[in-house]
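Q: sequence? don't have it. structure:
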């Protein structure tokens, strides 16, 4: 039986893995804020994955603001609602990107 991949896994594999691995239904085991969850990811992950993840975020953001909320849901099928953390999905992803970039610079 072939493995079925989501559009997000095909186009943005690092971001898809991050969303599934860190912002799942039990995300709060890592903290109850976006910053705490991303910090846990930075602390527990190999630093070499941070740059490709940031690049995936940048590429997804470059797809444009129109329809982003729906596209994010379609591509990643997240267990969380990004607007529960920030007013828009763009702001959610920009906040994650900022935290990751900060963690990547500390990891060097």
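A: Sure thing, it's come through. Please read these numbers as outputs of a predicted model, since none were measured by experiment.
Q: Only C-alpha atoms from now on, for both contacts and neighbour counts.
A: Will do.
Q: check contacts around the spatially closest residue to residue 88 that is not a sequence neighbour.
A: Using CA to CA, 6 or more residues apart in numbering and skipping residues adjacent in sequence, the residue nearest residue 88 is residue 82, 7.0 Å away. Going by CA atoms under 8 Å, 6 or more residues apart in numbering, residue 82 touches 88, 89, 92.
Q: how close does residue 32 get to residue 82?
A: 13 Å (CA to CA, to the nearest Å).
Q: was I right about residue 83 contacting residue 93?
A: No - when contacts are counted by CA atoms under 8 Å, residue 83 is not listed as touching residue 93 (10.4 Å).
Q: Okay, one more to line up with it:
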């Protein structure tokens, strides 16, 4: 279950990058900034670790795995990203 395996990613995609994303911001940096202001730094670092684990677990099927797990409400292509570039950008923003 995603909420058990990747709890911080689950919270971020379910709570911030869902159909009501505009409540948190209208750009990825603004949405991540909202998340960062509402969640402890420890969660940011844990999500970076979860993203790295997710990428490592799906070296050959990252796009399809991401689509399956998070694609119901979020599509990186609509934001000008590939799955890989979005996850890298998310990690960069979380480190700030």
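A: That came through, no problem. From a predicted model like this one, the values you see are computed outputs, not experimental measurements.
Q: Quick TM-score on the pair, please.
A: Overlay of the two chains. TM-score (TM-score structural alignment, normalised by the length of the second structure): 0.86; 96 aligned residues with a CA RMSD of 1.6 Å.
Q: So which residue of the second structure lies furthest out from the middle?
A: The outermost residue of the second structure relative to its centre, with distances by CA atoms, centre = their mean, is residue 60 at 19.0 Å.
Q: how about that residue, secondary structure?
A: Per DSSP: H, G, I helix; E, B strand; the rest coil, the secondary structure class of residue 60 of the second structure is coil.
Q: That one -> the first structure?
A: Aligned by TM-score structural alignment, residue 60 of the second structure pairs with residue 66 of the first structure.
Q: Next: residue 95 of the second structure.
A: Per TM-score structural alignment, the equivalent position to residue 95 of the second structure in the first structure is residue 101.
Q: what about residue 23 of the first structure, neighbour count?
A: 20 (other CA atoms under 10 Å).
Q: let me redo that: residue 45 of the first structure
A: As a burial measure, residue 45 of the first structure scores 11 neighbours (other CA under 10 Å).
Q: circling back to that earlier point, what separation is there between the match of residue 95 of the second structure and residue 63 of the first structure?
A: On the measure of CA to CA, residue 101 of the first structure and residue 63 of the first structure end up 20 Å apart.
Q: Mind naming the longest helix for the first structure?
A: Scanning the first structure for the helix with the most residues, using DSSP state H, yields helix 89-107.
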